[in-house]
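In: Sequence first, predicted coordinates after that:
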Amino acid sequence: MGGRTRSGGWPARRIRFDRPGLRRAATTAAVALTLLLATAAACAEQRAAPPPSVQQRLEQSSIWGQPVLRIGVATNEPLMGEVRNGVHTGFDVEIARYLAASLGYASDKDIRFVEVHTDDRLEFLIGGKVDLVVASLSYTEERAKLIGFAGPYLVTRQSFLIPVAAESRLRTLEDFQAPGVDVCSSGSSTTESELARRGFAVKLVEDLQECVDGMLSGRFDAMSSDKTILAGFRSQHPQKLMPVDLPLGAIERICVGVPIGDTALRDVVGHFLKESYEQGRDGGTSPWLTAYNKTLGPWYEDGTEVTQPEPQDVPELVDFDDKASPR
């Protein structure tokens, strides 16, 4: 029977091997494998590459080679930034000293403390008059368009301070908003913006000491600012001034101000704030805690225990054991 094989099965089909097509497929597979291996090698190399060091970022910053570090601080805010017997002191100042020492400026001889007021802190940074600002500087989105921030190193809120004699008539937000009630605050502050938004009768001053003097003389009914600043003024007049803790404004994140284009300096400052945070997070001592207990702690939140907040957006850097001076 035609077409049958001798074994009785159907004729075997002949399969033609397209050798050029096979070569193309093999080539494509080889190229794909090469690319895959190259990608894997690149990823492995990227994973293996160590992060930059503190020293490398420091050398990329604007302070590299400077013999003196210029830090803007307040001189009129008790417990935060003030001058006593010719010496700068306060919580902000101690944080500034810690950062300066970490950056290689080990003593006050290597630091130039520059007096700044609330309304000229940004101006001093933008104009290059200071390298850092450590002066109760709250983060806001508007300010972040003009300067850089590292931190926060303290979280607080706005509040009020009043004469003890006014306790019976100033208890609620409505009491402070009543006609004839004059609330004193500083210009260009987050407190000023919040008070204006809520319709308070605000009397603006350049130096917050004027608010205190005005309350003690009967010219102002109250003052409003960060609770840290109010705690400082209360510590000077504990029998005459008292806090009124009312919800006002958003949480204030107190940060270190740096020039907006100096990301290297911001990274290094953030690194050392984070280092202090890590030292104190398990209940141990830290530069932050030492500064707080030495200055603000006994008066802030009536002595309630406060911890350092975790700094945000801190890149991983390889630290050095011996703090190298950038000079």
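Out: Alright, I've got the coordinates.
In: From now on I want contacts and neighbour counts done on CA atoms only, so please keep to that.
Out: OK.
In: Next up, the contacts around residue 163.
Out: 215-216, 221-222, 240-242 (C-alpha atoms under 8 Å, 6 or more residues apart in numbering).
In: Please indicate which of those residues has the highest neighbour count?
Out: residue 222 (28 neighbours; other C-alpha atoms under 10 Å).
In: so who does that residue touch?
Out: 160-163, 182-184, 211, 215.
In: so what secondary structure elements neighbour the helix or strand harbouring residue 153?
Out: Per DSSP states H and E: residue 153 is located in strand 147-156. For strand 147-156, the packing partners by 3 or more C-alpha pairs under 8 Å, 6 or more residues apart in numbering; DSSP states H and E come out as helix 121-126, strand 252-259, helix 263-280.
In: Could you say which of these is packed most deeply?
Out: Highest mean neighbour count of these: strand 252-259, a mean of 24 (counted as mean count of other C-alpha atoms under 10 Å).
In: what's that one in contact with?
Out: 125-126, 128, 131-139, 147-158, 226, 265-266.
In: I'd like to know which of those residues are buried.
Out: Restricting the contacts of strand 252-259 to buried positions leaves 125-126, 131-139, 147-158, 226, 265-266, with burial counted as 16 or more other C-alpha atoms under 10 Å.
In: what are the ranges of the strands in this protein?
Out: Counting by DSSP state E, the chain has strands at residues 69-73, 76-77, 81-84, 87-89, 111-115, 132-138, 147-156, 158-163, 183-186, 202-205, 222-226, 241-244, 252-259.
In: Reformat those strands as TSV; add distance to residue 279.
Out: Below are those laid out as TSV (distance: least, C-alpha to C-alpha, whole Å):
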stretch	distance to residue 279
strand 69-73	24
strand 76-77	28
strand 81-84	24
strand 87-89	23
strand 111-115	25
strand 132-138	21
strand 147-156	14
strand 158-163	28
strand 183-186	35
strand 202-205	39
strand 222-226	26
strand 241-244	32
strand 252-259	19
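In: Show me the one of those strands that comes nearest residue 287.
Out: Among the strands of the chain, strand 147-156 comes nearest to residue 287, with 11.4 Å by C-alpha to C-alpha.
In: Quick one: work out the angle between that closest one and helix 263-280.
Out: Angle of strand 147-156 versus helix 263-280, following axes from the mean of the first three to the mean of the last three C-alpha atoms, to 10 degrees, is 20 degrees.
In: and the comparison structure, right after this:
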Amino acid sequence: MKLRMVTAAAAAALALSLTTACGSDGDGSSSGSDGGDKKITVGIKFDQPGLGLKTPDGKYTGFDVDVATYVAKQLGYKPADIEWKEAKSADRETLLQRGDVDFIAATYSINDERAKKVDFAGPYFLAHQDIMVRSDDNSITKPADLNNKKLCSVTGSTSAQNVKTKLAPKAQLQEYGGYSECLTGLENKVIDALTTDNVILAGYAAQPEHQGKFKLGGFKLSNENYGIGVQKGSELKAKINTALQKMVADGAWEAAVKKNFGPDFKGEPAPKVGVIVS
């Protein structure tokens, strides 16, 4: 009787350990023992039209969403398996380090400081920093004109600091929580210019409610290599790089660009994975 009790206990412990092991995929996402409820959590922006936007009806649209969905599919996840999480600029490293997300595709420019904290797959897009002003404002025609102007960008973004330290040191830097807040300030003449990547600005300017109100400066102030952020040392980096290469090769990357930015968008061709344009 005693032998049977020990055996039963051991069997129960073994069953528990197997159940626990089946509850994790080892890459930060979870699944049931039958694989039927496998999920992956992806960080995106929620307020960037054309890139990462949560619509009023709860859907997610944009180029980063399409890239992330393609990558997730190559990793074995259907669109329904994706749990989207907002990744504001200032929160991205923290989300990855805490394991709150499996990867982040959120206009996430690769730079040395960020690479100390997280790893990057890609790049998958090359953008350029630009500015946006009100359509009736002709006072800013070159970067130096931003001196003594109220310049807005978001907390955690490198864009405004880049202008202030390199191009217009007398610019009055205003940092808000999101680009939509900067846009409101620009429209209400609380600020004079909004700076971030050209593709982000183009997405906002193209929205029906904004058409005719704003214009881009046409400045190429920097090269912004968008990467997909993962935890430091994560095996996902290599897998995501393979997925991005396939996305370019099969035409899905180009289709996503045209879908989200329109056929007239004058962007750069798809960058080579692992090659950073400085």
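Out: That came through fine. Everything numeric here is computed off the predicted structure, so don't read it as measured data.
In: can you put the helices and strands packed on strand 147-156 of structure 1 in JSON lines and add distance to residue 21 of structure 1?
Out: Below are those laid out as JSON lines (distance: least, C-alpha to C-alpha, whole Å):
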{"stretch": "helix 121-126", "distance to residue 21 of structure 1": "67"}
{"stretch": "strand 252-259", "distance to residue 21 of structure 1": "62"}
{"stretch": "helix 263-280", "distance to residue 21 of structure 1": "55"}
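In: start and end residues in structure 2 for the lengthiest helix in structure 1, please.
Out: Counting by DSSP state H, the longest helix found in structure 1 is helix 19-48. Using TM-score structural alignment, helix 19-48 of structure 1 corresponds to no residues of structure 2.
In: Just give me the residue right at the centre of structure 1.
Out: Taking C-alpha atoms, centre = their mean, the centroid of structure 1 lies closest to residue 151, which sits 2.0 Å from it.
In: okay, how far is it across stretch 130-145 of structure 1, tip to tip?
Out: 18 Å (C-alpha to C-alpha, to the nearest Å).
In: Likewise for stretch 202-211 of structure 1?
Out: From its first residue to its last, stretch 202-211 of structure 1 covers 11 Å (C-alpha to C-alpha).
In: quick one on the thing from earlier: make a markdown table from the contacts of residue 163 of structure 1 and add distance to residue 56 of structure 1 to it.
Out: A markdown table is the format used below for the contacts of residue 163 of structure 1 (distance: C-alpha to C-alpha, whole Å):
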| residue | distance to residue 56 of structure 1 |
| --- | --- |
| 215 | 51 |
| 216 | 52 |
| 221 | 53 |
| 222 | 49 |
| 240 | 52 |
| 241 | 49 |
| 242 | 49 |
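In: quick one: which of those is nearest to residue 88 of structure 1?
Out: residue 241 (24.7 Å).
In: And that closest one? What does it align with in structure 2?
Out: By TM-score structural alignment, residue 241 of structure 1 lines up with residue 214.
In: what's the spacing between that match and residue 189 of structure 2?
Out: From residue 214 of structure 2 to residue 189 of structure 2 the distance is 12 Å (C-alpha to C-alpha).
In: Name the nearest residue to residue 106 of structure 2, ignoring sequence neighbours.
Out: The shortest distance from residue 106 of structure 2 to any non-neighbouring residue, by C-alpha to C-alpha, 6 or more residues apart in numbering, is to residue 44 (4.6 Å).
In: ok, the one you found - contacts?
Out: 52, 64-65, 84-88, 104-106.
In: again, only this time at 10 Å
Out: Applying C-alpha atoms under 10 Å, 6 or more residues apart in numbering, we find residue 44 of structure 2 in contact with 51-54, 60, 62, 64-65, 68, 84-89, 92, 101, 103-108.
In: check contacts around the closest residue to residue 250 of structure 1 other than its chain neighbours.
Out: With sequence-adjacent residues excluded and distances taken as C-alpha to C-alpha, 6+ apart, residue 250 of structure 1 is closest to residue 157, at 6.7 Å. Contact analysis of residue 157 of structure 1 by C-alpha under 10 Å, 6+ apart lists 191, 225-228, 245-254.
In: what do you get if the cut-off is 6 Å, keeping everything else the same?
Out: By C-alpha atoms under 6 Å, 6 or more residues apart in numbering, the contact list for residue 157 of structure 1 reads 226-227, 251-252.
In: Residue 288 of structure 1 now?
Out: No contacts exist for residue 288 of structure 1 under C-alpha under 6 Å, 6+ apart.
In: do you know how far the counterpart of it in structure 2 is from residue 125 of structure 2?
Out: Alignment note (TM-score structural alignment): residue 288 of structure 1 maps to residue 253 of structure 2. Plainly put, residue 253 of structure 2 is 10 Å away from residue 125 of structure 2 if you go by C-alpha to C-alpha.
In: Quick one: map the residue nearest to the centre of structure 1 onto structure 2.
Out: Using TM-score structural alignment, residue 151 of structure 1 lines up with residue 122 in structure 2.
In: My guess is its match contacts residue 273. True?
Out: Yes. Look at residue 122 of structure 2 against residue 273 with C-alpha atoms under 6 Å: they come within range, at 4.7 Å.
In: before we move on, back to that, what's the mean deviation for the strand holding residue 153 of structure 1 versus structure 2?
Out: Mean deviation of strand 147-156 of structure 1 relative to structure 2 after superposition (mean C-alpha distance after the TM-score superposition for structure 1): 0.4 Å.
In: what angle separates that strand from strand 222-226?
Out: 120 degrees.
In: buried residues in stretch 224-241 of structure 1?
Out: For stretch 224-241 of structure 1, by 16+ other C-alpha under 10 Å, it's 224-235, 241.
In: Give the single residue among the residues you listed positioned nearest to residue 197 of structure 1.
Out: Nearest to residue 197 of structure 1 among those, with distances taken as C-alpha to C-alpha, is residue 224, at 13.9 Å.
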